[in-house]
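[1] Got a predicted structure here, sequence first:
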Amino acid sequence: MVETSPSFTVTMNDGKSAAPECPVPEPASKDMTWTDGKQTIKYTATAEMLPLHTDDGTLIGHMFALSYVSDQADKSDRPVTFCWNGGPGGSSAMVNIGGLGPRRVPINTVKQLPCPTAPEDNPYSLLPSTDLVYLDAMGTGYSKVAEGYDPKKVWGVDGDADAFMRGIAQWLTTHERWNTPLYLYGESYGTMRNSVLMRVLGERGIALTGVIEQSTILDYAPTLSGNDLYYMGMVPVYAATANYFGKAGAGVDQFEWFDKAWKFVDEKYGRALIASDSITPAEEHELAAEMSELIGLPAEFIEKRHLRIELDTFRKNILADEGLFCGRYDMRFTEPAYMDVQGDNEFFAGEDPSGDAIMTPDQSAWMKLVQETGFAGSSINMLLSMKVNEEWNWTHQAPGTMGSPTCPNTAYDMGTALRRNPFCRVLFFGGIHDAATPFWNVKHSVSKMFLPESITSRIEYKVHENGHMAYEDLPTLEKMVPELAAFYEKRHEA
């Protein structure tokens, strides 16, 4: 059984270690100025490799950090937010250059971005509210596991959280920022990382002020084939997408249509899935007709599949009459459909117009930003390491539970952390067109913990018209800015 008893010791180091396989690049900094046309902030951009050691001093490796720190003299109440993407195996580049860092790639909503594209000052940056630190997970971006150290110790739910705890502690020490308001900002798998990290940081005496969860997944059970929670979470997303493309709910507001599908799931659809073949053919026929009205696919098509529509089935069929298929991260993005000869399911599952539209321009622009600091990093920097992703150890024992399943539910880690720290707040962001981490499942994961009002009163939910990458959608960014600013200001409330 995994030992889960808390420890309140943070073991630091002086940065000295045995020489790794390749020379570790020296830290590099550049003084910069950000403006949104109304206010101006002078800040320092620093790219560096943070040494990580185990408690006994063994070198784990070096974690890459790209930080933006305001030149504000008194930083006693100046928050620091640690940010990352997910994967697992993803670097932190996109949540940086995509829309939350001081500079960003210009957004073109649901169309392909050109490359090259010039980064510009980002009027939607979090910099007015907080200093920003972007950390790359071990084995991703520039972060390197030390020669001789088993990477499988950090490529997993628990080892990854432990490594990030050490990276955060090292950054706070290097930059002399202990006892400052601390926040986490995670996207996708980064939200699962946050959930475990909330608990791990607390057990090491590092208290959080707030956690921002964007495009969240806390429980991996809905990702299992045939899981009823999967189909339940997808229906509101399918409905929003059908509404967007004019296939359902003509003339009805997109959020109203999304909510209507949500109500259908809660009141009728979920019960039918649980009943399975116990419902009568007449009941199934009636539900298929109602579902067809919501998600835009023919009732007979839905009925034939016993009300269970796979994501790739929807992506291939909702725009089939137009010769298109739609995205996964953001279902509003489209590309021309493939011929049957390229009908391999595994290939198609990895094809995503919304990823194609932004990932290459974002990566190229991010590399330019790092170059500008003077950091001498490698010429190869992957947004997503498939090696890390494929070798990930999903085993995790949630606090207070028995056994270590390979399908983790980290909501219990978050619930434990919030019970221990009554001052921490959580803000969930979701998108109605996000088919990677459906928002219905997030609400369900938290609600089934039956947390008391003293905790739920400090949890907020915001849902917008975006897909998975909220920062890549301009209308969403415009709404997020005041919501995030208000969230940071709540640190001054009891």
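    Yep, that arrived.
[2] hey, let's count contacts and neighbours off CA atoms from now on
    Fine.
[3] now for the longest strand anywhere in the chain, which elements pack on it?
    As assigned by DSSP state E, the longest strand anywhere in the chain is strand 40-53. Contacts defined by 3 or more CA pairs under 8 Å, 6 or more residues apart in numbering; DSSP states H and E place strand 40-53 against strand 28-35, strand 59-70, helix 157-174, helix 353-373.
[4] Put this next to the previous one:
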Amino acid sequence: MRSFLLLLFLAMFVPGSAVWTQEPAKKEDAPAKKETPGKDKEGAVKTRHTVALPGGKQLDYEAIAGLMTLKDDDGKPRADISFTYYRLLGDSASKRPITFTFNGGPGSSSVWLHMGAFGPKKVAMNDAGEPLPPPYKLVENEFTLLDLTDLVFIDPVGTGYSRPATGQTTKAFTGVTEDISSVGDFIYQFTNKYERWSSAKFLAGESYGTTRASGLSGYLQDTHGMNLNGIMLISAILNFQTARFDEGNDLPYILFLPTYTATAWYHKKLNPELQKDLEKTLAEVEKFAENEYTLALMKGAKLSEEDRQKIAQKLGDYTGLSKSFLIRANLRVDQPRFCKELLRSDRLNVGRYDSRLKGIDKDAAGERPDYDPSYASVQGTYTAMFNDYMRNQLNYKSELKYEILTGKVQPWEYGPARNRYLNVAPTLRAAMTANKNLKLFVASGHYDLATPYFATNYTLDHLGLEPEVRKNIRVSYYEAGHMMYAHKASHEKLRKDIEQFYKDALTK
């Protein structure tokens, strides 16, 4: 997200929402019978819980929260990795799928997908995805994936409670290849420790987490012989050329345009004809972006004045920005400029992670927004609720600060991609080609100005997959932003889409 990421959920336990106990395993639950609730030797804490879902369905599950020591081949500690593991009780673990989940950044913990999308508890927001007034609260997540799969939420080193081992430095983990190898090795060691080799395996990543997941598809397969059943990419970025507004790189101006249009549509800044039907309008602007607009930008100074005026007029129609502003901007408007310009006359800006949300800057004359209102709407809410949840519900207490979203992992080392754009799409293509049973689910929000949907589509269209492999890709769109699950209707749709994805991926 320029590789920055996202958010933090959690709130106080709501009476009557879930039953939290620390009782011994039930007699019929053989896998849990060997262990009693409490801490393991590495400090992870086990608790038992029940969550009630709509329709009277009840899930009894075990949560393990804390640290696992990542070791090198000689058994020497490399880092302590914080994680939360949810296992549904009743069935043998070997019969259950398991999904390893993380967010992005780089520098983000897993709190967003954990407490906003997939875990058994979520931070309470209003239906539009905006925070409620404090004091905040947690509620049962009616759209949790726990009935479909066991879940492991992973905090990469430098995020959450994860820290390098004594004698190691964070720098040993803060790079593209270093991050993929450390998270991949954690997954391998976790699979050994908790005996999940016979389970169907999935990855779920958001934002830079989709970059990580794509890299892991190759690393796990090649290094650890671990084939995956499926990968879920939430608000994806695999090819960073699609999102870097650099001089000489016109691609982002083209690929962000449909999201500019969706944003202008939402704020009613388009002409009446274009305001009628969002899907029809987006189809029209996508066609313009791929054809006339692309050709105009390619011509540069050779573009005739007549054509420049025509393109500026159409851009104005599709973005809600003035023709004169677009001419002055040389037909190229980057994301921060758009966020500031669209509602300038109203003395407002729009969000980057979710362009439906509006913010107020110190003045209306600036070049860039002072802050992202869509991140501000979740930051404090998720921070408070996650810390409360870990201490008072999962019983894990640490003197360390839980790093929700940190800049301490910067500068990020891009390794082989130094002096060029990082692109992990070839790794994903190779993994899907070698493992033809690997299914891919991609979720994009129409109002996401961090990883816009048209840029994701461009990357998927350039994977170079053969038709029989390409049919393993499923793409869905949502009327929300980067964290589409913060919007209730989109969260419900996301859950239904993912349920179908698991069915497809597990069909023999």
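    Noted; the coordinates are in hand. Please read these numbers as outputs of a predicted model, since none were measured by experiment.
[5] quick one: TM-score?
    Remark: TM-score between the superposed chains equals 0.90 [TM-score structural alignment, normalised by the length of structure 1]; 461 aligned residues with a CA RMSD of 1.8 Å.
[6] can you tell which of the helices and strands packed on strand 40-53 of structure 1 is closest to residue 391 of structure 1?
    helix 157-174 (11.5 Å; CA to CA).
[7] Please list the residues outside the following helix or strand past the closest one that contact it.
    Scanning forward in sequence from helix 157-174 of structure 1 by DSSP states H and E, the next helix or strand is strand 182-188. Outside strand 182-188 of structure 1, the residues within contact range by CA atoms under 8 Å, 6 or more residues apart in numbering are 79-87, 95, 191, 193-194, 207-217, 437, 468.
[8] Most remote residue from the middle of structure 1, which is it?
    residue 282 (41.1 Å; CA atoms, centre = their mean).
[9] mind checking what it lines up with in structure 2?
    Under the alignment by TM-score structural alignment, residue 282 of structure 1 pairs with residue 306 in structure 2.
[10] where's its match, which helix or strand?
    Secondary structure (DSSP H and E) places residue 306 of structure 2 in helix 305-319.
[11] quick one: that helix to structure 1 mean distance?
    Compared with structure 1 after fitting, helix 305-319 of structure 2 deviates on average by 0.7 Å (mean CA distance after the TM-score superposition for structure 1).
[12] Quick check: what element follows that helix along the chain?
    Heading C-terminal from helix 305-319 of structure 2 (DSSP H and E), you reach helix 323-328.
[13] In structure 1, point out the residues matching that next one.
    Counting by TM-score structural alignment, helix 323-328 of structure 2 corresponds to residues 299-304.
[14] how big is the offset of the matching stretch relative to structure 2?
    Mean for stretch 299-304 of structure 1 is 1.4 Å (mean CA distance after the TM-score superposition for structure 1).
[15] can you map out the strands along structure 1?
    Here structure 1 has its strands, by DSSP E, at 28-35, 40-53, 59-70, 80-84, 103-104, 120-121, 131-135, 144-145, 182-188, 210-216, 324-326, 334-336, 425-431, 459-464.
[16] so what's residue 253 of structure 2 up against?
    Residue 253 of structure 2 neighbours (CA under 8 Å, 6+ apart): 245, 332, 333, 334.
[17] Distance check, the first one against residue 368 of structure 2.
    So that's residue 245 of structure 2. 14 Å (CA to CA, to the nearest Å).
[18] Name all residues that make contact with residue 408 of structure 1.
    219, 220, 221, 394, 395, 396, 397, 398.
[19] any idea what it aligns with in structure 2?
    Aligning on TM-score structural alignment places residue 408 of structure 1 opposite residue 422 in structure 2.
[20] now swap in residue 254 of structure 1 and tell me
    Checking TM-score structural alignment: residue 254 of structure 1 goes with residue 278.
[21] How much space separates that match from residue 264 of structure 2?
    10 Å.
[22] These two: which has the busier surroundings?
    Taking neighbours as other CA atoms under 10 Å, residue 278 of structure 2 and residue 264 compare with residue 264 leading, 26 against 15.
[23] close enough to count as contact, that one and residue 271?
    No - checked against CA atoms under 8 Å, the pair residue 264 of structure 2 and residue 271 is beyond contact range at 9.9 Å.
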